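Undergrad: got a predicted structure here, sequence first:
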Amino acid sequence: MAQRNTLLTIAFGLSIVLATSDSAFASSRPCPADAKLATLLAASDTVLIGKMDVPEKRLREEALKPLPEYLDIPIDVESIVKGASPTSEPVRFYPKDAPYQPSNSTMLDFAGKPAILFLTRANSDPVRFYFAGYTPDALKLADDRTVSAIHAEVARQEKILASWRTNDKLPHFAEVGALIARLGQVSDDRQQRVFDQLEALGETAVPAIIAQMDDRRPLRTQAISLKNHALDAFEGKRHYGPNQVVDGLAAVLNQITGLSFGSIANGGTKDQRDAAIRGWRVFAADLDCKKRFSIAPTGSSRLSLLGS
């Protein structure tokens, strides 16, 4: 999976409150009972309950290699909580312990047990599913309490999306709209400057960008580069190949917030773009809860949802 430097990271630092996404609906929107679960669910294309058939011997063998191969983990699906069933497609798993995915030991411990899998669908042929959200929380035991909490959060997010309206009173709304209007009209360096200007507007412009990101016009230049703020970065720029305006805006939002609600920064299908927009809208709506956001003290532009 690409973009490992976009991990959802809870960090302590300068706390700010972002502008709300649509204050007209603030009073009717319940806040998430679990902010981390809400973010993970919004970032997942599919959430299912099933049993993993983990090839224990091969996992242990691959884990010892400097560069292990991906494993295809078959799933006996019992029920679908969100999205469409992956039917016969296995889940792809990289057997190297890392903070952005379930550990090897967790995979082995959960093998054959009812588990909840939060999955994202990659833009590939054949279709491939991976654990979503860049977090080890993408795999949980399917106990009654957790399953109930997830169903409740799915219902909450569905209500948010059903009531979604664009709020043209948001900070930077007109400025963001004018910049987005130029995309699809300019190319090369001029297009890059538009994306740079959108990023430079910063955190307070995030709701306005989300409100106007559903723009499927093709970009004239299918390439953008954004500064890599990570201290351990091996290159100064993060390069993307977006096909449509919405793809480039998703890259900018990831750059500002450090979050990802679907990997469309390098293009995607209609369904993947629809899912990414839904995830960002849920994120924006939850800003109405006046949760605190924290800029990670690493020099990066990551924001992390924290409880009040």
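TA: Everything's here; your move.

Undergrad: please count neighbours and contacts with C-alpha atoms only from this point.
TA: Noted.

Undergrad: so which bits of the one helix or strand Ala152 maps to are buried?
TA: Using DSSP states H and E, Ala152 sits within helix 144-162. Across helix 144-162, burial judged by 16 or more other CA atoms under 10 Å covers Val147, Ile150, Glu153, Val154, Arg156, Gln157, Ile160.

Undergrad: what would those look like in CSV with distance to Leu119?
TA: Below are the buried residues of helix 144-162 laid out as CSV (distance: CA to CA, whole Å):
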residue, distance to Leu119
Val147, 16
Ile150, 14
Glu153, 16
Val154, 14
Arg156, 19
Gln157, 17
Ile160, 21
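
Undergrad: ok, structure two:
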Amino acid sequence: MNSTLIVLVIAFACAAMRSGAEDAKIPNDLWKLTAKSDTIAIGELHYNAVKGTDEYVSLEFDLTKELKSPAPIKGKIEIRFYDRKDTHADIIRHFKQLSGKPCLVFAVQVDDPVVEGLYLAGSFAESILASTPEVEAAIVQELKQQTKIVREFEPEKGAPHFREVGRLLASITDSDSQQEAFSGMEALGEEAVPAIVAQMNDFRALPTSRMTLKNSPGHWEAVRHYGPDKVVDALAAILNQLTHESYRAIYNGGSDRERRACINAWRVHVHHIKNGAEQGGGGQAATRSESK
């Protein structure tokens, strides 16, 4: 995994800004943002002079309460985001409204030593919210629900294309049939997502770190390339391709902690989709990574 990957994975942080007064409302797709996040915390955000120069900048955040984190955190933390010129004015407006006030922040932990750190888990406006007891209670409840979903998860062997996915996975560690297996799963379409997620906990090493997936007609590039190290990395890329959702960008490799977080988030995704959580919209299209 490299810095280019991180830029593209987190570039959506600030992609869609809300204007006007910032009301402390419970996000419609709170479950999705919660699943995307490694760290959810309450604290005080301090305004500093970010300049909109199309580069990563750091936010200072004085932590007062941790709701979710892969490891205990306390005190002052830094969270990075990509400050784009075209959304800079909206960023500053949102920033000034929340600066010095209790805020909720949703962040992804990147483990690659080259770019290690916390990054906003979504757009600037949805990843940093005014903190209220109502919003905090909703997050705590969602965290309990997601913990229960993951703990009680059972592979759905009756899911559409379960056997086809299993057959393709059986050949995925053969260098001669690896790409054919990738393409075969991609061709199954979005209906196969539950079957792929059911068999996603696969940490076998791939024979080659090369993967090609087809883009939809009219896309600016015909194909996209990835460099997955393990089977789970490749399955995450295929799921992203089929759903346009991303729960940790491990498509070019990652830490095993990131892989486990990705698997758990996709299990939450399948649960919510099956129970109608996607009705009425919400969520954002995932950004795409490049090969290593």
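TA: Here it is on my side, so go on. This structure is a prediction, so every number in the text was calculated from the model and none was measured.

Undergrad: hang on, the earlier thing: tell me which helix or strand comes right after the helix holding Ala152 of structure 1.
TA: Next along from helix 144-162 of structure 1, by DSSP H and E: helix 173-182.

Undergrad: and that next one, which stretch of structure 2?
TA: On structure 2, the counterpart of helix 173-182 of structure 1 by TM-score structural alignment is residues 162-171.

Undergrad: re earlier: what is the most widely separated pair among the buried residues of helix 144-162 of structure 1?
TA: Val147 and Ile160 (20.2 Å; CA to CA).

Undergrad: hang on, the earlier thing: and the helix holding Ala152 of structure 1, how far from structure 2 on average?
TA: Compared with structure 2 after fitting, helix 144-162 of structure 1 deviates on average by 0.9 Å (mean CA distance after the TM-score superposition for structure 1).

Undergrad: matching residues in structure 2 for that helix?
TA: So helix 144-162 of structure 1 sits over residues 133-151 in structure 2, by TM-score structural alignment.

Undergrad: what comes into contact with that stretch?
TA: For stretch 133-151 of structure 2, the surrounding residues in contact (CA atoms under 8 Å, 6 or more residues apart in numbering) are 24-26, 30-31, 34-35, 67-68, 264, 267-268, 271.

Undergrad: so which of those belong to helices?
TA: Leu30, Trp31, Thr34, Ala35, Asn264, Arg267, Val268, His271 (DSSP state H).

Undergrad: what's the neighbour count on Ala142 of structure 1?
TA: 19 (other CA atoms under 10 Å).

Undergrad: Ile263 of structure 2 -> structure 1?
TA: In structure 1, Ile263 of structure 2 lands on Ile277 (TM-score structural alignment).

Undergrad: stretch 181-195 of structure 2 aligns to what range in structure 1?
TA: Counting by TM-score structural alignment, stretch 181-195 of structure 2 corresponds to 194-208 in structure 1.

Undergrad: now do the end-to-end distance for that stretch.
TA: The straight-line separation of the ends of stretch 194-208 of structure 1 (CA to CA, to the nearest Å) is 15 Å.

Undergrad: quick check: Thr120 of structure 1 is in a strand.
TA: Yes. Counting by DSSP: H, G, I helix; E, B strand; the rest coil, Thr120 of structure 1 is part of a strand.

Undergrad: that one maps to what in structure 2?
TA: Match for Thr120 of structure 1 (TM-score structural alignment): Val108.

Undergrad: could you look up the SS state of the residue nearest to Leu139 of structure 1 when sequence neighbours are not counted?
TA: Leaving aside its chain neighbours, Leu139 of structure 1 sits nearest to Leu117 (5.0 Å; criterion: CA to CA, 6 or more residues apart in numbering). Using three-state DSSP, the structure places Leu117 of structure 1 in strand.
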